[in-house]
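> sequence first, predicted model second:
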Amino acid sequence: MSARYEVLEAVADFARSTDARDWVTLRGLLADDARGYGTDGAEQVIAQMRTHLDGCGPTQHLLGNHRVSFASEEKARVWSYGRVMHIGAGDKTGQTLELFGEYDDTWVRQAKGWVLHRRAFEISISLGDWGVLRKAQ
């Protein structure tokens, strides 16, 4: 299996785990010193993600147009177009937030496999109600 394939499988697992709210699997896909979603450290990254998704309804992180560049055998930079749909829950039922943009990730290979070290998401289009992103009620 090629390193490109392996790292893109990790990218896909991260999206699937996010949509499933599978925080245990997500933790395994993060480097201890991960940086993303406006914070540093794997536990803090997950906590930040939960402040947006625990009170949100279903989501889908659809990724494509991947570009992969290897700095070494243990470090890859991955750019992926993202189309992310969030469905409101509770008093936000019927509301949606859809984001279009590009993820800029750095992944590192560790003994357990590829883990996310750094993530940024450059939003180019947002449609809908940002209020669907919230903590559990």
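Structure's in. What do you need?

> can we go C-alpha only for contacts and neighbour counts from here?
Noted.

> so which strand or helix has the spatially closest residue to residue 71 that is not a sequence neighbour?
Spatially, and ignoring its direct neighbours in sequence, residue 71 is nearest to residue 77 (7.6 Å; C-alpha to C-alpha, 6 or more residues apart in numbering). In the assignment (DSSP states H and E), residue 77 maps to strand 75-87.

> follow-up on the earlier one: and the residue nearest to residue 71, what does it touch?
Contacts for residue 77 (C-alpha atoms under 8 Å, 6 or more residues apart in numbering) come out as 68, 69, 70, 71, 104, 105, 106, 107.

> second one coming, line it up with the first:
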Amino acid sequence: MVDADALLQSLVADRDIREGLARFARVIDAKDWAALDTVFAADLTFDYGLGERSGIAALSETMRMFLDGCGPTQHLIGSISITTDGSGAESRAYVQARHQRRDDPTGDVFDSNGEYTDRWEHRAQGWRIVRRDVRWQTHSGDRAILSASFD
């Protein structure tokens, strides 16, 4: 017999986590660093391929290091898989991130493709990512577009 309450909770968690991933893409593309806490827990740990770091301030610093110097970006998130358990949830999602050079709307781009593996917990503010691991699979285009952030 199906536990209707458990099924409903699982479906709501699935919807909320998918919304959280979509919100992340919009937050990062808007470079709205102050809104990272609408997706991530303050005490998160993460690894974007540069080693493990902790805290929302460190996440903001990492995002800004790569994205403040480039122009518009578009993060497309798809092929989402979510598994809920008694203590939270795990999502896996593919990401395609396109980065454009600042002040050159028809110029070169830099694309990164990979996968986010996120651990989610339900907090007072709602579902938040408490752990993110990123595995980059391919990069193409002009990497210097991101390097502009380091000038």
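Nice, I can see it. These numbers were taken from a predicted model, which means no experiment stands behind them.

> what is the corresponding segment of structure 2 for the strand holding residue 77 of structure 1?
With TM-score structural alignment applied, strand 75-87 of structure 1 matches the range 88-100 in structure 2.

> please report how far the residue lying farthest from the centre of structure 1 lies from residue 127 of structure 1.
Most distant residue from the mean C-alpha position of structure 1: residue 91, 25.3 Å away (C-alpha atoms, centre = their mean). Distance of residue 91 of structure 1 to residue 127 of structure 1, computed by C-alpha to C-alpha, to the nearest Å: 19 Å.

> over to residue 40 of structure 1?
28 Å.

> of these two, give the one with the bigger neighbour count.
Per other C-alpha atoms under 10 Å, whichever of residue 40 of structure 1 and residue 127 has more neighbours is residue 40, with 17 against 11.

> report the contact partners of the alignment partner in structure 1 of residue 54 of structure 2.
Matched across to structure 1, residue 54 of structure 2 falls on residue 40, judged by TM-score structural alignment. When contacts are counted by C-alpha under 8 Å, 6+ apart, residue 40 of structure 1 touches 33, 34.

> do that again at 6 Å, thanks
Taking C-alpha atoms under 6 Å, 6 or more residues apart in numbering, we find residue 40 of structure 1 in contact with residue 34.
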